[in-house]
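Colleague: what's the 3D shape of this:
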Amino acid sequence: MIVISKRIFPERFEGLTLWPVIILKYDNLRNDEVLINHERIHLKQQLELFILPFYIIYFIEWVIGIFKYKDAHLAYRNISFEREAYKNEENLKYLKTRPLFSSFKYFLA
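Modeller: Just a heads-up that it's a prediction; the model follows:
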């Protein structure tokens, strides 16, 4: 399910996934196949980890990244779940061939 809400986004972000909903900043982003694929990758990651552990790991990685990189956006870009999603967002067939728990190979890389 896709929901549109301009209010919850920092300026540079356009999409957010909170199981089972993809939230987009603008309605026209529904047509952005790469963004939708990126967010669907997050849905798959969340489902694999039974949702709550995904958010816990995501938050912990982000906090560690802030201390490591001294930059919140760089910390965000280096979260293992984000690295998998960004690396594969343009491959619109990725989710059909993605092995289970693929984000873990980005965890320690």
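Colleague: Going by C-alpha atoms from here, please, whenever you check contacts or count neighbours.
Modeller: Noted.
Colleague: what's downstream of the helix or strand hosting I56, the next helix or strand?
Modeller: Assigned by DSSP states H and E, I56 belongs to helix 52-69. Next along the chain after helix 52-69, taking DSSP H and E as the criterion, comes helix 72-77.
Colleague: Give the buried residues for that following helix.
Modeller: Across helix 72-77, burial judged by 16 or more other Cα atoms under 10 Å covers A75, Y76.
Colleague: what's the answer for stretch 8-18, then?
Modeller: Quick answer for stretch 8-18 (16+ other Cα under 10 Å): E14, G15, L16, T17.
Colleague: Alongside the first, I'd like the structure of this one:
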Amino acid sequence: MILVSRLFFVKNYVGLTLWPFIIVKDATLKNDTVLINHEKIHLKQQLELLVVFFYVFYLVEWCVRCICYVDSYKAYKNISFEREAYANERNLNYPSARSAFSFIKYL
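Modeller: Here you go, the predicted model:
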């Protein structure tokens, strides 16, 4: 289910996934197939890690990468979940074809 809300967004971020919802910054983004596909990949990741573990792993990895890169945006772009999603967001078949725990290849 895709929801529209400006509440969750800062800077240039326009979409996020809070299982089972995809939330976008404005209604026009509901038609952005690449963005929606990116977020669908996150839905798969969240489901396979039973949602809670996804958020724990995401936060821990972001903190570690912030220390490594000393740049929060660079840390975000290098989180394994984000690397998998960005690498495959243009492949519209990827969410249904991906193997479980595929994010591990991006660690």
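Colleague: about what we covered before: and the helix holding I56 of the first structure, how far out from the chain's middle?
Modeller: In terms of Cα atoms, centre = their mean, to the nearest Å, the centre of helix 52-69 of the first structure is found 13 Å from the chain centre.
Colleague: That one vs the second structure, average distance?
Modeller: Per the superposition on the second structure, helix 52-69 of the first structure and its aligned residues are separated by 0.4 Å on average (mean Cα distance after the TM-score superposition for the first structure).
Colleague: Which positions in the second structure sit opposite that helix in the alignment?
Modeller: Residues 52-69 of the second structure are the counterpart of helix 52-69 of the first structure, counting by TM-score structural alignment.
Colleague: residues making contact with stretch 37-44 of the second structure?
Modeller: For stretch 37-44 of the second structure, the surrounding residues in contact (Cα atoms under 8 Å, 6 or more residues apart in numbering) are 15-20, 22, 81, 85-86, 88-92, 94-95.
Colleague: now the helices for the first structure?
Modeller: Secondary structure of the first structure, counting by DSSP state H: helices at 33-48, 52-69, 72-77, 80-88, 94-97, 104-107.
Colleague: which residue ends up closest to the midpoint of the second structure in space?
Modeller: Residue closest to the average C-alpha location in the second structure (Cα atoms, centre = their mean): H42, at 4.4 Å.
Colleague: Verify the stated contact: V34 of the first structure with E89.
Modeller: Yes. Between V34 of the first structure and E89 a contact is recorded at 5.4 Å, counting by Cα atoms under 8 Å.
Colleague: out of these two, which sits in the more crowded spot?
Modeller: E89 (21 against 17; other Cα atoms under 10 Å).
Colleague: what's the burial count for the residue nearest to the more buried one when sequence neighbours are not counted?
Modeller: Sequence neighbours aside, H38 is the residue nearest to E89 of the first structure in space, at 4.7 Å (criterion: Cα to Cα, 6 or more residues apart in numbering). Residues lying near H38 of the first structure (other Cα under 10 Å) number 24.
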